[in-house]
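A.B. asks: Have a look at this prediction, sequence included:
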Amino acid sequence: MLNTLNAIFTNPEYLTQTTFSDYYRATAVSFPDLCALLDEDAIAEDKLADYVRLMNSLSWEFEDLADGGRGVAYNVAQKVVGNRQHGMIALLKCFSPSFRDMPDADTNILDVLGGDGTIARFVQNIDGPRPTIITADLSRFMVDACMKQGLPCVRQSATRSLFKDNALDGVLIAYGSHHLAEDDRQLAISEAYRTLKPGGRLVLHDFETGGETARWFEEVVHVYSRTGHPHPHFTRPEMWERFSAAGFRDVRVFDLNDPFTLPGATADEAVSNALMHMYHMYDLVKIANGTGDIVNRVARCVEQTLGEIHVNKADDDFVATIPRKALVAVGTKS
């Protein structure tokens, strides 16, 4: 294994100014349990070098500005860790047998489209039982940010996992599954099946084709975002069919309330924070001619697609809620 790692020094950058060997050595010290889950054959030099080059050629949308991506703006939005707390809690509870309990630290869940570790950071703030989240992402920029925050993470694509067979208790594909090309969706679901332990679960989250949230992406994000958003969403039949084709049993497909919730010292501030959150999260740089118009323009688009913004008093703050309904599929490995 050491000879393999030494040889990788000549290979392309896995992270910024970091080879896979550098990453592996650092992770082996900080998160040895993560390294133990990786497939030695998959990270061998002869396979990894071409894989990294392929990831470098494919990843751009959530990379840095220099690469034409919107990773910077997205990470600014994720600083408010609980912006999707209702949905994130519900998704994590899908990994418990009852769908009602939070898994404990012995439950290793791979967050396949984890960005800079939003869900992992959110989990750190949960009181009581909480699962172990391993963040993965195709974007070098995102995994760089995750590493800097001291979180267990790995750079890989959703369609080609670096994890061993039967290694994980749970796999989560959420908050971006529609970015998977149609030909890649079955590959990603099959990779989840391969890497799950028997009895482990895959939780897939998206927004149903034709729904209000899909309209937000089609009519607002695609039109006004820096990168556009030409990504079709999932349908209910597609989720059923793809899970069944991969071999999952006990498949459930259901709606899930997944709103954005942003706090503020006043009601107006909470609403403004929520709208600016949407602006940064989707990098809507084309939505207004000047900074003074951003809030009003985003508000109009939110209300026309997602619905009315509600504000409630919560402890010492006000909380603005932007409604959003997700579509979720859960399947268990036989």
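C.D. replies: Received, thanks.

A.B. asks: From now on I want contacts and neighbour counts done on CA atoms only, so please keep to that.
C.D. replies: Fine.

A.B. asks: hey, which strand is longest across this protein?
C.D. replies: Scanning the chain for the longest strand, with DSSP state E as the assignment, gives strand 196-206.

A.B. asks: can you give me the offset of it from its chain's centre?
C.D. replies: Offset of strand 196-206 from its chain centre (C-alpha atoms, centre = their mean, to the nearest Å): 15 Å.

A.B. asks: need the contact list for Phe318.
C.D. replies: Pro263, Gly264, Ala265, Thr266, Ala267, Ala270, Val311, Asn312 (C-alpha atoms under 8 Å, 6 or more residues apart in numbering).

A.B. asks: Need the nearest residue in space to the third one, chain neighbours excluded.
C.D. replies: Using C-alpha to C-alpha, 6 or more residues apart in numbering and skipping residues adjacent in sequence, the residue nearest Ala265 is Asp317, 5.2 Å away.

A.B. asks: residues contacting the one you found?
C.D. replies: Pro263, Gly264, Ala265, Thr266.

A.B. asks: nearest to Tyr224, of the residues you listed?
C.D. replies: Within the contacts of Asp317, proximity to Tyr224 (C-alpha to C-alpha) peaks at Pro263, which comes in at 25.1 Å.

A.B. asks: sec struct for that closest one, please.
C.D. replies: strand (DSSP: H, G, I helix; E, B strand; the rest coil).

A.B. asks: With the flanking residues excluded, which residue is spatially nearest to it?
C.D. replies: Val319 (4.3 Å).

A.B. asks: okay, now the one to match up with it:
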Amino acid sequence: MDLVAVHDDLRKIDAGGFSHESVGGHYGRQQLNVGKVLSRRHGYLALARLLQRSHRWQRDHVLFDVLAGNGTFDRVMQGLVDERPRYVGNDVSITMVRQAHGDNRLVFYSDLRTPLVREAFADYGVSSYGTHHVPPEERRAFAAAAGRRIKAGGTFVLQDFIEGSPTADWYAECIHQFRSCGHEYRHFERNELAGLLDGAGFVDVSEHLIYDPFVMQLDATCDELDARGRFYDYLIELFALDRLQRIVELEGLSTRTLDNLMSPYFRLTDDDLTELRRDTDTNDVADALLVRELTVKSIDGVRYLIAPRVAIAAVGTRAANA
């Protein structure tokens, strides 16, 4: 194996991506903040339920996170569950891999299409929140390479966002416009993720709508406008919207102006809500948290900001003869 060529390929893959300090530094630091990342716990817990659809995971099992970033999936599970599998990650961003190592997460710096990570070692696999970074023409090869790392009978989950949905538009429009290096990626149509698993040797494949909101607990004295302002400040930092940050600083944009810009990306349709309520095995969420639009409300005497989003996830079992 030509390791120099492999390294050169990795650098090309990540050109404009998370190895840039303007992106990986901001995004990664926010992902290392457990309190903030747990505001998205419901989406992660839904993925954990899909991963355990056949059998509950145990400490001696292995979970392979194929687009690990700095290990956020394991960090969230560590904060939420008593027992979780051993974690092995993989990423193409050296910045994110170094952050993972600094947080004591085992993440390899590799392209899955190379044989640096051995085959059939993991009981579970997941690709979440970054699957759209894989170019459309390479997605079948990516799914096949990920699938080869899963043991026969193991479970794999592919997650991303639905092309044309408000959440996907957030990435394609707001992030692409207000991040210096842009964010020009195509998301996924319904049934596309399931098709990738079918083609990669998985059986019993199903696709699920995932409720993936931000849910942020507020101080009792925090009014709605202030809560929205704090949330938008967080989004600007989390998603490295450096262009928008400069506009805010130079022009003194009001919270209401930011609200007009950002709140439309956090909306659900009636069909979304119906589908989420129907799939309670995946989306075990209190009905009070299911909202159509960005909302500040009290639940059992506690105030929350809820910014609704939906994702899509396909789950499959690795066939014995794959």
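C.D. replies: That came through, no problem. Owing to the predicted nature of the structure, the values given are computational and were not obtained by experimental measurement.

A.B. asks: What does the TM-score come to for these two?
C.D. replies: The TM-score (TM-score structural alignment, normalised by the length of the second structure) is 0.80; 284 aligned residues with a C-alpha RMSD of 2.3 Å.

A.B. asks: returning to that earlier point: now the residue nearest to Ala265 of the first structure: how far from Val123 of the first structure?
C.D. replies: For Asp317 of the first structure, the distance to Val123 of the first structure (C-alpha to C-alpha, to the nearest Å) stands at 22 Å.

A.B. asks: before we move on, what about Tyr193 of the first structure?
C.D. replies: 24 Å.

A.B. asks: Tell me which of the two has more neighbours.
C.D. replies: Tyr193 (27 against 21; other C-alpha atoms under 10 Å).

A.B. asks: Map Tyr193 of the first structure onto the second structure.
C.D. replies: When the second structure is aligned by TM-score structural alignment, the residue opposite Tyr193 of the first structure is Gly147.

A.B. asks: And the helix or strand containing that match against the first structure, how far off on average?
C.D. replies: Assigning secondary structure by DSSP states H and E places Gly147 of the second structure in helix 139-148. Compared with the first structure after fitting, helix 139-148 of the second structure has a mean deviation of 1.0 Å; criterion: mean C-alpha distance after the TM-score superposition for the first structure.

A.B. asks: Give the buried residues for that helix.
C.D. replies: Arg139, Arg140, Ala141, Phe142, Ala143, Ala144, Ala145, Ala146, Gly147, Arg148 (16 or more other C-alpha atoms under 10 Å).

A.B. asks: what does stretch 104-123 of the second structure give?
C.D. replies: Arg105, Leu106, Val107, Phe108, Tyr109, Ser110, Asp111, Leu112, Val117, Phe121, Ala122, Asp123.

A.B. asks: go on, stretch 72-80 of the second structure?
C.D. replies: So for stretch 72-80 of the second structure, counting by 16+ other C-alpha under 10 Å, buried means Thr72, Phe73, Asp74, Arg75, Val76, Met77.

A.B. asks: Stretch 265-272 of the second structure now?
C.D. replies: Buried, per 16+ other C-alpha under 10 Å, within stretch 265-272 of the second structure: Tyr265, Phe266, Arg267, Leu268, Asp272.

A.B. asks: would TSV of the residues you listed with distance to Asp65 of the second structure and secondary structure be doable?
C.D. replies: Listed next are these as TSV, based on distance: C-alpha to C-alpha, whole Å; DSSP: H, G, I helix; E, B strand; the rest coil:
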residue	distance to Asp65 of the second structure	secondary structure
Tyr265	27	helix
Phe266	27	coil
Arg267	29	strand
Leu268	28	coil
Asp272	27	helix
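
A.B. asks: Could I get the full set of strands for the stretch 201-334 of the first structure?
C.D. replies: 249-257, 260-264, 310-314, 317-322, 325-332 (DSSP state E, counting those that start in this stretch).

A.B. asks: Minimum distance to Met102 of the first structure: which of these has it?
C.D. replies: strand 325-332 (15.5 Å).

A.B. asks: which residues in the second structure does that closest one match up with?
C.D. replies: With TM-score structural alignment as the criterion, strand 325-332 of the first structure aligns to 310-317.

A.B. asks: hang on, the earlier thing: now the strands of the stretch 201-334 of the first structure in a markdown table, please, with extra columns for distance to Pro32 of the first structure.
C.D. replies: Formatted as a markdown table, the strands of the stretch 201-334 of the first structure follow (distance: least, C-alpha to C-alpha, whole Å):
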| stretch | distance to Pro32 of the first structure |
| --- | --- |
| strand 249-257 | 32 |
| strand 260-264 | 35 |
| strand 310-314 | 40 |
| strand 317-322 | 40 |
| strand 325-332 | 27 |
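
A.B. asks: So for Phe20 of the first structure, which of these sits nearest?
C.D. replies: strand 325-332 (32.0 Å).

A.B. asks: quick one: that closest one to the second structure mean distance?
C.D. replies: Per aligned residue, strand 325-332 of the first structure averages 0.6 Å (mean C-alpha distance after the TM-score superposition for the first structure).

A.B. asks: quick one: contacts of that strand?
C.D. replies: 94, 198-208, 212-213, 236, 239-240, 243, 248-259.

A.B. asks: Ok, stretch 134-149 of the first structure next?
C.D. replies: 14-16, 34, 55-56, 59-60, 62-64, 71, 108-117, 120, 151-158.

A.B. asks: How about stretch 73-80 of the first structure?
C.D. replies: Phe62, Asp116, Thr118, Leu262, His277, Met278, His280, Met281, Tyr282, Asp283.

A.B. asks: So which of those is surrounded by the most neighbours?
C.D. replies: Asp116 (29 neighbours).

A.B. asks: what's the matching residue for that one over in the second structure?
C.D. replies: Aligned partner of Asp116 of the first structure by TM-score structural alignment: Asn70.

A.B. asks: what do you get for Gly210 of the first structure?
C.D. replies: Checking with TM-score structural alignment, Gly210 of the first structure has Gly164 as its match.

A.B. asks: Neighbours of its match, how many?
C.D. replies: 14.

A.B. asks: ok, now Gln149 of the first structure?
C.D. replies: 12.
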